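>>> after the sequence you'll find the predicted model.
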Amino acid sequence: MEELFEFNPRSHGEFVEEQRCPCPDSELHATKFYEVECDFMDRKAKQFLNVARITLCVASVGLTLCSPVLGLLLAASTILAHAPNWGQDLTHSCLEVLYKCRLCEHEVHVTYEFMNPGETSNDCGRYSKTYKPTKLHGITTTAFEDIERVFHGMWTQYNLLYKNCKHWTNDLIGRLRSDALPPPLTAEDDDVNE
């Protein structure tokens, strides 16, 4: 039963690892960007949770009949808490970037994602069992090193309703679309991170 509700997009989205060429990072440039969604739990469990979200909202509204003041406060807070996610399915969201090497012309996907509180990932590979990916346009940042710098500057706090993988992915895409990239790391910055 525990496996049904386990957060594991790598398994349910069928992540396929890819090998990167040994060429320097400076030779990789992005050619395509996709926003990707996949399941992060068993589909039957996900359907159950979607029904539970709706039931919770309806039940809290029903409590207004029992105790108008308390019921109304509970109903309003429940509905407001779930409102930002009503039109969304329970899926895992990430950014998939296809890079091409200028030296050897090898192509590799890198998937940028928010996995758990405090944990992000930029592994080589891609999800093979996804919902229809959205091809992104307007991203002018294409150098691997610049994208990595933006990725490493992303937040890692988690909140189910307001700071989840969908928000993280949208924020990453927004930062890559802006011209204001963070400055390159210096040797002194590298010493601080060790």
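The structure has been received and is ready for your questions. Numbering: from 1, shown residues only.
>>> all contacts plus neighbour counts: C-alpha atoms, from now on.
Fine.
>>> quick check: which element contains G174?
Counting by DSSP states H and E, the element that carries G174 is helix 165-177.
>>> tell me the buried residues in that helix?
165-169, 172-173, 175-176 (16 or more other Cα atoms under 10 Å).
>>> what number of residues lie near A187?
8 (other Cα atoms under 10 Å).
>>> quick one: it from D146, how far?
16 Å (Cα to Cα, to the nearest Å).
>>> tell me what the lengthiest helix in the chain is packed against?
Selection of the longest helix in the chain by residue count, based on DSSP state H, yields helix 43-66. Under the contact definition 3 or more Cα pairs under 8 Å, 6 or more residues apart in numbering; DSSP states H and E, helix 43-66 sits against helix 68-82.
>>> second one coming, line it up with the first:
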Amino acid sequence: MEPDLRRRFDLAVSADPGADPGEMAQVAMLHGGRIRHRRRLAVAGSAAAVVALVVAVGAVDLTESAAPPAGRPAMVTAGMRLPAPECSPEPVATDATDVVIFLPGATARQRSAIGQALHDDERIASWLFESREEAYARFAEHYQDSPDFVGAVDRDSVPEAFRLRLRDPARFSAFRQEYAAKPGVGTVVGRVCPASAPLGGIL
């Protein structure tokens, strides 16, 4: 396996450790497709690409579905959001400067409660809310080299999120534990970024 492809696969999986094999295969297919597209190689089809990648990596049980069943949109997970190039390529468990709180299925009440908690949290230097529409626009822009995949993604499957920057990176571990337990929160991802990076450390 090419080193860059393996690094991208590992990065996608590490950003969303709770993903099931089907989701991990989607991430692998996506990044593999981008590399092959840049090199102008023909791709026989998304299913064949997934099978080839799964065999090479040996990380997914071939009895699991490698692609979403017909009629079901592909789900966008935290691992599919690309890190900003100036930030740490992999999520960190401690000392994060930037954080993304993904809300894959939060209700309006849960989202409002989290927003109020962030507003009142003195550990946060700045934050913003990214709607599904905004997240989808960013997703489509950054994966424009994989139009078939983008076309298979329904806007409603792209999770909304809060993106923020902490005042003190040393407080990230406690912050992550607290917010990960809040109703409506799916994944809390932290990265180390300079002040010039996009808020949250992702593109």
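Yes, it's here. Fair warning: this is a prediction, and the values are worked out from it, not measured in the lab.
>>> superposed, how do the two chains score by TM?
Superposed pair, TM-score by TM-score structural alignment, normalised by the length of structure 1: 0.27. Supporting alignment: 81 aligned residues with a Cα RMSD of 4.7 Å.
>>> thinking again about what came up before, ok and the longest helix of structure 1 relative to helix 68-82, angle-wise?
Between helix 43-66 of structure 1 and helix 68-82, the angle comes out at 150 degrees (axes from the mean of the first three to the mean of the last three Cα atoms, to 10 degrees).
>>> so which bits of helix 43-66 of structure 1 are buried?
Those would be 46, 57, 60-61, 63-64, for helix 43-66 of structure 1 by 16+ other Cα under 10 Å.
>>> closest to L98 of structure 1 out of those?
Lowest distance from L98 of structure 1 to the buried residues of helix 43-66 of structure 1 (Cα to Cα) belongs to K46, with 29.5 Å.
>>> report the separation between the closest one and V58 of structure 1.
19 Å.
>>> what's downstream of the lengthiest helix in structure 2, the next helix or strand?
If you go by DSSP H, structure 2 has its longest helix at helix 21-38. Once the chain leaves helix 21-38 of structure 2, the next helix or strand it forms, by DSSP H and E, is helix 46-57.
>>> ok and that following helix relative to helix 21-38, angle-wise?
100 degrees.
>>> report the buried residues of helix 46-57 of structure 2.
Under 16+ other Cα under 10 Å, the buried positions of helix 46-57 of structure 2 are 46, 49-51, 53-54.
>>> including distance to A113 of structure 2, could those residues go into a markdown table?
Shown next, in a markdown table, are the buried residues of helix 46-57 of structure 2 (distance: Cα to Cα, whole Å):
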| residue | distance to A113 of structure 2 |
| --- | --- |
| S46 | 40 |
| A49 | 42 |
| V50 | 39 |
| V51 | 42 |
| L53 | 41 |
| V54 | 40 |
